[in-house]
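A.B. asks: this is a predicted model, with the sequence first.
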Amino acid sequence: MSKSIKVIYGDIKINIKSLNNKWWLDFYYNNKRIRKSTLLIANSNNLTHIKNVIIPEIIIALTGSKEVEYFKKDITLDEFSIKFFDVYKPTVREHVYTSRLSYYILKIKPYFGNHLLNSITPFELESWQNKLLIRHKPNSVAKYRSIFYSIFEKALLNELIKYNPLSRIKSPLSINKKFKKLSMVDDEIVNPFNKNEIINILENATGNLYYFIFITFYTGIRPGELISLTWNDIDFEKKRIAVDKTTVSGNVGDVKTQSSVRYIDILPPLENKLKELKNITGEYNYLLLNQSKKPFFSHDILNLRFRKLLNKIGIKERSIYNLRHTFASHMISNIKNGIDILWVSKMLGHKDASITLKVYAKFIKEEDDIRINKLNKMGIILDII
């Protein structure tokens, strides 16, 4: 631990010194030297308390100002992270901010909170990452790492560190990564239901879950977007649904991205089903209501009921989000029948068709005889023998 640490505010420079195992403050104000013991033991916890509580109180008493600027070299990760999350909060949705902050508090702060920001090394970060991988999946560790990476990037932007130490450590998603085999396609996250499965699901679903499944299957709408729909969003005359909000933990807010603000076309089977649903919930504001005739707090309860339904009817368990994948994959697989990839991308709320193709290109299928015929024609073009 450093024996002397400097804190500066305007013309006031305060030295925090360790003397006889106690923290002392030494500074000049109005040409008068002030040198007093804090009576606090010289350890990292008390140092943080001095910086965050005692010195601000001194500055307020002397100048009336509530701002304290630390020497850059003396900022701890925790001190900088407070500033980071203050700036970060207005830029993301509330649930994203809450989850990222919890990642920091639970997975990062216990390891590095009291470390000086510019002292954290790649070796220490690699050790931290490896410890997390013992108890957590690579995808989870990648999430914790992501917010840590962003904190370092902000520090780098403000010239508080010379480089981002996490940039020198391999992502947990690239460590011991195995190549996928063709037989592993069914294990992908994008694991749509086939036509017979959808028929079986709809025949056994009841109540609001039935309408949730039907609407998602015919639109590809995201679960949070669907439970946010009101009857004012449905335009039967123009045959479209306005999507510009989503619900997370009871809060109705903005959708995922700007491209997610869109109109969804109402296909003929869906139009009939929506009119049927309007006879049930039309007197209320929202399309889908819980048992208390109120909008859903989140789609989690529907997801739980959906999984139970799949188990009951003997279909491989998947999340309710796969209904969105089912819509997309079924449409993509019928491109040869006139389905426009741009239309599918627009329905899904993707920024452009390249994103849609990146996720669903493997579902663009072609009959073997057609494919072989094409190969023969291409062979003729290149034939030089």
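C.D. replies: It's in.
A.B. asks: drop to CA atoms for contacts and neighbour counts, all remaining ones
C.D. replies: Noted.
A.B. asks: longest helix of this structure?
C.D. replies: For the chain, the helix that runs over the most residues, judged by DSSP state H, is helix 138-157.
A.B. asks: buried residues in that one?
C.D. replies: Residues of helix 138-157 classed as buried: 138, 140-142, 144-145, 147-149, 151-155 (neighbour count, 16 or more other CA atoms under 10 Å).
A.B. asks: the helix or strand just after that helix: how far from the chain's middle?
C.D. replies: Per DSSP states H and E, helix 138-157 leads on to helix 195-204 as the next helix or strand towards the C-terminus. On the basis of CA atoms, centre = their mean, to the nearest Å, helix 195-204 sits 31 Å off its chain's mean C-alpha point.
A.B. asks: and for stretch 120-134?
C.D. replies: For stretch 120-134 - counting by CA atoms, centre = their mean - the centre lies 22 Å from the chain centre.
A.B. asks: got a list of contacts for that stretch?
C.D. replies: Tyr111, Phe112, Val141, Arg145, Pro165, Leu166, Arg168, Ile169, Pro172 (CA atoms under 8 Å, 6 or more residues apart in numbering).
A.B. asks: wait, Leu310 sits on Ser319?
C.D. replies: No. The pair Leu310 / Ser319 is not scored as a contact, 9.7 Å apart, by CA atoms under 8 Å.
A.B. asks: looking at those two, which one has more neighbours?
C.D. replies: Higher neighbour count among Leu310 and Ser319: Leu310, with 19 against 15, using other CA atoms under 10 Å.
A.B. asks: and the contacts of the host helix or strand of the more buried one?
C.D. replies: Secondary structure from DSSP H and E places Leu310 in helix 300-313. Helix 300-313 has contacts (CA under 8 Å, 6+ apart) with Asn200, Ile201, Asn204, Ala205, Leu209, Lys316, Glu317, Arg318, Ser319, Ile320.
A.B. asks: which helix or strand lies directly C-terminal to it?
C.D. replies: Next along from helix 300-313, by DSSP H and E: helix 322-332.
A.B. asks: quick one, what contacts Ile266?
C.D. replies: Per CA under 8 Å, 6+ apart, neighbours of Ile266: Thr219, Lys239, Arg240, Ile241.
A.B. asks: so who does the last one touch?
C.D. replies: When contacts are counted by CA under 8 Å, 6+ apart, Ile241 is found next to Asp233, Ile234, Asp235, Tyr263, Ile264, Asp265, Ile266.
A.B. asks: the residues you listed, buried ones only, as a PyMOL selection?
C.D. replies: Restricted to buried positions by 16+ other CA under 10 Å, the PyMOL selection for these reads:
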select buried, resi 233+234+263+264+265+266
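A.B. asks: take this one as well and set it beside the first:
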Amino acid sequence: MKPTKYKNSKGEPRWMIQAYFGRDIHGKRIMKKRKGYKTQREAIIAYAQLLEERDNQSLSNKNMTVKELYDVWFPIYSKGLEPSTISKVTSYFKNHILSDTKRLKVSELTPPLLQTTLNNWALEAKSGVVWGRYFKKMITYAFFNDLIPSNPFDKVTTPKVINNSRERKIDVFLNSEQLHRFLKYWENKRIIQYAYFRLISYSGMRRGEILALEWSDIDFDKKTVSINKAIGLDYRNGTTKQYVKEPKANSGRKLHLDSTTLGVLKKYKQECEEDVLWPGIHKYMDFNVPERWLQKFKNDPEVDDDLKNVTLHGLRHTHATVIFEQAAINGKAAPLKAVQKRMGHATIEMTLNIYTHVTDNENNLVDELIEKGFS
């Protein structure tokens, strides 16, 4: 924009200039403005200098490496993110993405090069597809800010062949009968262990949610537990720190608890002298403690082999699966919306996609129906 004339607050004539400098992370135009010049000639000279500044920036952008772009983009992108998310994304870039791309010039990234890179990442690890998504976010930022004339990711597709070698086994959850045997084992162990595994199995809480519980969150009279916070992990700077955060996907909720689970918690409360249910060195119990309990369980030669695949997340999975299983056994439709609310899922699709694995009992019901024939 060429110099324009205006009057300042004193009514004196002055000249103003402004120039376009690209877009911010939200796609909003960036305009640099200068004003206060007494003559048009001064404004014209300043305008030429401003355009030269923009051209020099553009030339510098052509030589910008992926690592330099990351250093600009990530502080902006990470604002407002949970520390646990920042830790995870930082790890993706420093351990994987940048190791392959940091010396490449952003202006020289082409669709074929990016497609090959994403395909290789997908074959390298199951999370390789996720690395590609974050890489795309960063390159899209460069495009919105006019650091590159076009977005090469517009012509790149998500890899269809991925590495499933580290994928979890499907059978990490238990059916009703297996859950009974699992809890029977813990019934004869320390009360804190039995209370933990009983509660997570009969509530479907996430690991971070159950660790953050305080006794004030449990209403023994109304038979409910309030989930209003969770424990997160921040493992930046070579250390691991716990912090209290909001439940995932704003999934705060109040759940009904069965009488047996409440009875176990009452018994446990008699020997727990802290405000939190699972006290630890830094107030809350460490994430690894229940993992160690479960690993010791798996190493016990007395434990049935069909129980040894279960994981802590699998016990959350178990809760939803058993609800579906028991509904089917009793000839009722699974209450999907109620299960979604209980599990704290953001969408009903998550409940359907993740928690509708068919158990052996449900398979047997289908087999019986087919054997009897349809009327």
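C.D. replies: Sure, I can see it. Worth saying up front: this structure is predicted, and the values here are computed from it rather than measured.
A.B. asks: can you give me the TM-score here?
C.D. replies: Here the TM-score for the pair of chains, by TM-score structural alignment, normalised by the length of the second structure, is 0.70; 308 aligned residues with a CA RMSD of 3.6 Å.
A.B. asks: ok, back up a step: distance to Lys195 of the first structure and secondary structure added to the contacts of Ile266 of the first structure, as JSON lines?
C.D. replies: Formatted as JSON lines, these follow (distance: CA to CA, whole Å; DSSP: H, G, I helix; E, B strand; the rest coil):
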{"residue": "Thr219", "distance to Lys195 of the first structure": "15", "secondary structure": "helix"}
{"residue": "Lys239", "distance to Lys195 of the first structure": "25", "secondary structure": "coil"}
{"residue": "Arg240", "distance to Lys195 of the first structure": "24", "secondary structure": "strand"}
{"residue": "Ile241", "distance to Lys195 of the first structure": "24", "secondary structure": "strand"}
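A.B. asks: now stretch 81-101 of the second structure: which residue numbers in the first structure?
C.D. replies: Per TM-score structural alignment, the counterpart of stretch 81-101 of the second structure in the first structure is residues 92-112.
A.B. asks: counterpart of Tyr141 of the second structure over in the first structure?
C.D. replies: In the first structure, Tyr141 of the second structure lands on Lys154 (TM-score structural alignment).
A.B. asks: so which of the contacts of Ile266 of the first structure wins on neighbours?
C.D. replies: Among those, the one with the most neighbours (other CA under 10 Å) is Thr219, at 23 neighbours.
A.B. asks: which ones are touching the corresponding residue of the second structure for that residue?
C.D. replies: Counting by TM-score structural alignment, Thr219 of the first structure corresponds to Ser203 in the second structure. Listed by CA under 8 Å, 6+ apart, the contact set of Ser203 of the second structure reads Leu255, Leu257, Arg316, His319, Arg342.
A.B. asks: ditto for Lys89 of the first structure
C.D. replies: Counted by CA under 8 Å, 6+ apart, Lys89 of the first structure has contacts Tyr97.
A.B. asks: cool, and Ala328 of the first structure?
C.D. replies: With the criterion set at CA under 8 Å, 6+ apart, Ala328 of the first structure makes contact with Gly220, Val344, Leu348, Tyr360.
A.B. asks: got these as TSV, with neighbour count columns?
C.D. replies: Shown next, in TSV, are the contacts of Ala328 of the first structure (neighbours: other CA atoms under 10 Å):
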residue	neighbour count
Gly220	24
Val344	24
Leu348	25
Tyr360	18
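A.B. asks: name the residue closest to the centre of the first structure, please.
C.D. replies: Centroid check for the first structure by CA atoms, centre = their mean gives Val96 as the closest residue, at 5.8 Å.
A.B. asks: that one in helix, strand or coil?
C.D. replies: Taking DSSP: H, G, I helix; E, B strand; the rest coil as the rule, one finds Val96 of the first structure in the helix state.
A.B. asks: also the one 3 residues further on?
C.D. replies: Classification of Ser99 of the first structure by three-state DSSP places it in helix.
A.B. asks: neighbours of it, how many?
C.D. replies: 13.
A.B. asks: what's the spacing between it and Val92 of the first structure?
C.D. replies: Relative to Val92 of the first structure, Ser99 of the first structure is positioned 11 Å away (CA to CA, to the nearest Å).
A.B. asks: same question, Glu366 of the first structure
C.D. replies: For Glu366 of the first structure relative to Val92 of the first structure (CA to CA), the value is 41 Å.
A.B. asks: so what does Lys308 of the first structure match up with in the second structure?
C.D. replies: Checking TM-score structural alignment: Lys308 of the first structure goes with Lys296.
A.B. asks: check the burial of that match by counting its neighbours.
C.D. replies: Using other CA under 10 Å: Lys296 of the second structure sits among 10 other residues.
A.B. asks: what ranges does the second structure have for its strands?
C.D. replies: Ranges of strands within the second structure are 4-7, 13-23, 29-37, 218-219, 224-227, 230-234, 241-245, 253-256, 279-280, 283-284, based on DSSP state E.
A.B. asks: closest to Glu368 of the second structure out of those strands?
C.D. replies: strand 253-256 (33.4 Å; CA to CA).
A.B. asks: and for the closest one, what span of the first structure is it aligned with?
C.D. replies: Taking TM-score structural alignment, strand 253-256 of the second structure hits residues 262-265 over in the first structure.
A.B. asks: roughly how far does Ala125 of the second structure sit from Gly252 of the second structure?
C.D. replies: 33 Å.
A.B. asks: ignore what I typed, I meant Ile86 of the second structure.
C.D. replies: 22 Å.
A.B. asks: verify the stated contact: Thr246 of the first structure with Asp254.
C.D. replies: Yes. With contact defined as CA under 8 Å, Thr246 of the first structure reaches Asp254; the gap is 6.0 Å.
A.B. asks: and those two? Which one has more around it.
C.D. replies: Per other CA under 10 Å, whichever of Thr246 of the first structure and Asp254 has more neighbours is Thr246, with 21 against 18.
A.B. asks: ok so, going back, ok now the match of strand 253-256 of the second structure, how far from the chain's centre?
C.D. replies: So, by CA atoms, centre = their mean, the centroid of stretch 262-265 of the first structure is 24 Å from its chain's centroid.
A.B. asks: what's next to it, contact-wise?
C.D. replies: By CA under 8 Å, 6+ apart, stretch 262-265 of the first structure touches Thr219, Lys239, Arg240, Ile241, Ala242, Val243, Asp244, Lys346, Met347, Gly349.
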